[in-house]
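Participant: Mind looking at a prediction? Sequence and model below.
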Amino acid sequence: MDTTILLLLLQDGVVNGVIYALIALSLVLVFTVTRVILIPQGEFVAYGALTLASLEAGTLPGTVPLLLALGAAACVADLAESRHALSARSLLSIAARDLALPALVAGAAALLAPTKPGLGLAIGLTLAIVTPMGAYLHAVAFRPLEKAPVLVLLVAAVGVHLALTGLGLVFFGPEGSRTRPLSEAQLPAGPLVISGQSLWMIGLTLAISLGLWLFFGLTLLGKALRATAVNRLGARLMGIAPALAGRLSFTLAAFIGALSGILVAPLTTVYYDTGFLIGLKGFVAAIMGGLASYPGAAAAAIVVGLVESVSAFEASAYKEVIVFLAIIPVLLWRSARANPVEDEE
């Protein structure tokens, strides 16, 4: 391996790593707030990429009827949750959030999809379609289980993942899709050629990381999420609703997942089940970061990307195995340093 090849591998590793970093950040966010290991995060990635591809092809994405169905199901769940304290104001709020918003987005998609909207408008519409699904999934599948053990939440997450994967096959078929890059610029840098798409990926990842830091540090909602992550009971006693914190964390995770899909779709062909493998690698990075540290998860994601890139060159048939084996030394090290716990809190 000469220097040029090494630099190319490092470049590919960093580009892949920023995508894994976005996934890892969203997984840490959801787990610290709700104790849910969000296995369906990869489906948000696939849905984001394939929805954008459908809009570019001038067809109505299959995620639009799914959004309407999830909104209706969430409306039923919200009405059942607040049935003992239902008022005209809360009823109007639920109807606007769960019924009017999906209907508005679906109407815009039905109107604009046949016209093959420009890239910027298509990306905005894709985010509008996929992002609310996070809150609706939380209301339907996870909020009723918020007091359940972590193992039960994990089983529920696996069930949601399997359901979304099957629906992805129904909506988009087995064929993969790619989208136009955000930028077709090619910038020479010594022996390397850096694509504009790579710069967009790195820049947006840094922007999202900075936005999350400002959100958690400066806004009231961000501080509420931090309080819920530190002490759920204490946050509840201070008037922070766990349902609101969970809904917000799932919404942010769906937004980050959809954006990740939009960023990765120009670089590789995305299939209905592609997101699962991407999500697993983001999960590896989140575990390396302890499922609690945002900087640790982001740094570990870059390491995962570099390991994958070098493994693909040295032993391409075993690159996935090598990436997932890398988590074992980290788990052993954390296990050796952890204090023994007799019962789950």
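Facilitator: Yes, it's here.
Participant: CA only for contacts and neighbour counts going forward, please
Facilitator: OK.
Participant: And stretch 206-216, what's buried?
Facilitator: By 16 or more other C-alpha atoms under 10 Å, the buried positions in stretch 206-216 come out as S209, L212, F216.
Participant: Out of the residues you listed, which is nearest to E314?
Facilitator: Within the buried residues of stretch 206-216, proximity to E314 (C-alpha to C-alpha) peaks at S209, which comes in at 31.9 Å.
Participant: Okay, that closest one and G246: tell me how far apart.
Facilitator: Taking C-alpha to C-alpha, to the nearest Å as the measure, S209 and G246 are separated by 20 Å.
Participant: do L252 as well
Facilitator: The value you get for L252 to G246, if C-alpha to C-alpha is used, is 10 Å.
Participant: want to compare, so here's the second one:
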Amino acid sequence: MDVQIALLLGQDGVTNGAIYALLALALVLVFAVTRVIFIPQGEFVAFGALTLASLQAGKLPGTVWLLLAMGMAIGLIEGATAVRARRFHRLPLIILVNCGAPLLLAASLLAVSPAGLPLPVQVLLTLMLVVPLGPMLYRLAYQPVAEASVLALLIVSVAVHVTLTGIGLLFFGAEGSRTPAFTDASFTVGDVVLQGQTLLVIVASTLLIVALYLFFERTLYGKALRATAMNRTGARLMGISGDLAGLLSFTLAGAIGAFSGVLISPITTIYYDSGFLIGLKGFVGAIIGGLASYPAAAAGAVLVGLLEAYSSFWASAFKEVIVFTLIIPVLLWRSLKTRHGEEA
């Protein structure tokens, strides 16, 4: 391996690591706030990429029907709860938010050919279709069992992952999709050619991480999430709703996943089940951070990206094994350093 190849591999590693870092941050956020190990995080990546590919192909993406179905289910649940509590004045808002908004979005996509829309509009539509699935998923699958043990929540996550993978196969088929590059620009630095698409991914990921930092440091809702992550009981006593914190954390996780899918859609071919492997690598980064530290999780995810890139050169057949083997010494070290106790 010469210096030029090493730099090219490093470029690929940092690019992939930036995506894994976003997913690791989302996993840490969701676990800290809700105690959920969010295995389906990768499905949002796949849904984001495949939805954008469908829009660019002029097709109506299957996520429209998933959004409608989940919205109607939540509308029925919330409507029945409002009727039992005799809060009839809430029914119009419940119907409008959970059923009216998805129907309006579906009608708009049916009326206008999405293939002819500008790229920023297509990306915005993709986010509008995929991001709401996060809070909807929390409301349907996790909120009813929010007080269950971590093991029970993990089992729910596995069930949700399997369900979403099957839905992805139904909606998008077994064929992979890849979108055209967002930019064809390239820059030469010494002997290394930097692709504009690579720089776009790194810059966009960095900007999103900075935006998340500002959200947690400067906004009321961000501080509420931090308080819930630090002490759920104390936050509840201070008037911070656990359900609202859960919905908000899943909304951010959905946004990060969908945005990551949009970013990587021109770089690699995405299949209906590609999200699991991508999310798992983000999970390795989150584990390095102990599912608690955002900077350590981001650094661990970049390390995973670099290890994957260089492993693909030296031992491409074993690159996945090498990446996931990294988790063993980390878990062993944390097991020896952590004081264990029974979960309440």
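Facilitator: Ah, there it is. This is a predicted model, so every value here is computed, not measured.
Participant: picking that back up, show me the buried residues of stretch 206-216 of structure 1 that map onto helices.
Facilitator: In this view, these that belong to helices under DSSP state H are S209, L212, F216.
Participant: would you list every one of the helices in the stretch 151-300 of structure 1?
Facilitator: Here the stretch 151-300 of structure 1 has its helices, by DSSP state H, counting those that start in this stretch, at 196-218, 220-230, 232-237, 242-264, 274-288, 294-314.
Participant: of those helices, which approaches V130 of structure 1 most closely?
Facilitator: helix 242-264 (6.4 Å).
Participant: which strands and helices sit next to that closest one?
Facilitator: The criterion is 3 or more C-alpha pairs under 8 Å, 6 or more residues apart in numbering; DSSP states H and E, and the helices and strands that helix 242-264 of structure 1 contacts are helix 3-34, helix 41-57, helix 119-137, helix 220-230.
Participant: try 6 Å this time
Facilitator: Packed against helix 242-264 of structure 1 by the contact rule (3 or more C-alpha pairs under 6 Å, 6 or more residues apart in numbering; DSSP states H and E) you find helix 3-34, helix 41-57, helix 119-137.
Participant: Report how many residues lie close to the nearest residue in space to V201 of structure 2 that is not next to it in sequence.
Facilitator: Spatially, and ignoring its direct neighbours in sequence, V201 of structure 2 is nearest to L263 (5.9 Å; C-alpha to C-alpha, 6 or more residues apart in numbering). Residues contacting L263 of structure 2 under the criterion other C-alpha atoms under 10 Å number 26.
Participant: what's the spacing between L263 of structure 2 and A57 of structure 2?
Facilitator: 17 Å.
Participant: what's the neighbour count on R178 of structure 1?
Facilitator: Around R178 of structure 1 there are 20 residues (other C-alpha under 10 Å).
Participant: tell me, what residue is most central in structure 1?
Facilitator: Among the residues of structure 1, the one closest to the centroid is G257, at 2.8 Å (C-alpha atoms, centre = their mean).
Participant: Return the distance of stretch 313-333 of structure 2 from the chain's centre.
Facilitator: Mean C-alpha position of stretch 313-333 of structure 2 versus that of the full chain (C-alpha atoms, centre = their mean, to the nearest Å) differs by 23 Å.
Participant: can you give me the end-to-end distance of it?
Facilitator: Span of stretch 313-333 of structure 2 from end to end, C-alpha to C-alpha: 28 Å.
Participant: In structure 1, which residues correspond to that stretch?
Facilitator: Aligning stretch 313-333 of structure 2 against structure 1 (TM-score structural alignment) gives residues 313-333.
Participant: Return the set of buried residues in that stretch.
Facilitator: K319, E320, I322, V323, F324, A326, I327, V330.
Participant: Strands - which of these land there?
Facilitator: The strands in this structure, assigned by DSSP state E, contain none of the buried residues of stretch 313-333 of structure 1.
Participant: could you dump those residues to a markdown table with distance to G120 of structure 1?
Facilitator: Formatted as a markdown table, the buried residues of stretch 313-333 of structure 1 follow (distance: C-alpha to C-alpha, whole Å):
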| residue | distance to G120 of structure 1 |
| --- | --- |
| K319 | 35 |
| E320 | 34 |
| I322 | 37 |
| V323 | 34 |
| F324 | 36 |
| A326 | 38 |
| I327 | 38 |
| V330 | 41 |
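Participant: closest to G190 of structure 1 among these?
Facilitator: Using C-alpha to C-alpha, those come closest to G190 of structure 1 at K319, 27.9 Å.
Participant: correct me, but the closest one touches F313?
Facilitator: No. Using C-alpha atoms under 6 Å, K319 of structure 1 is not in contact with F313; the gap is 8.6 Å.
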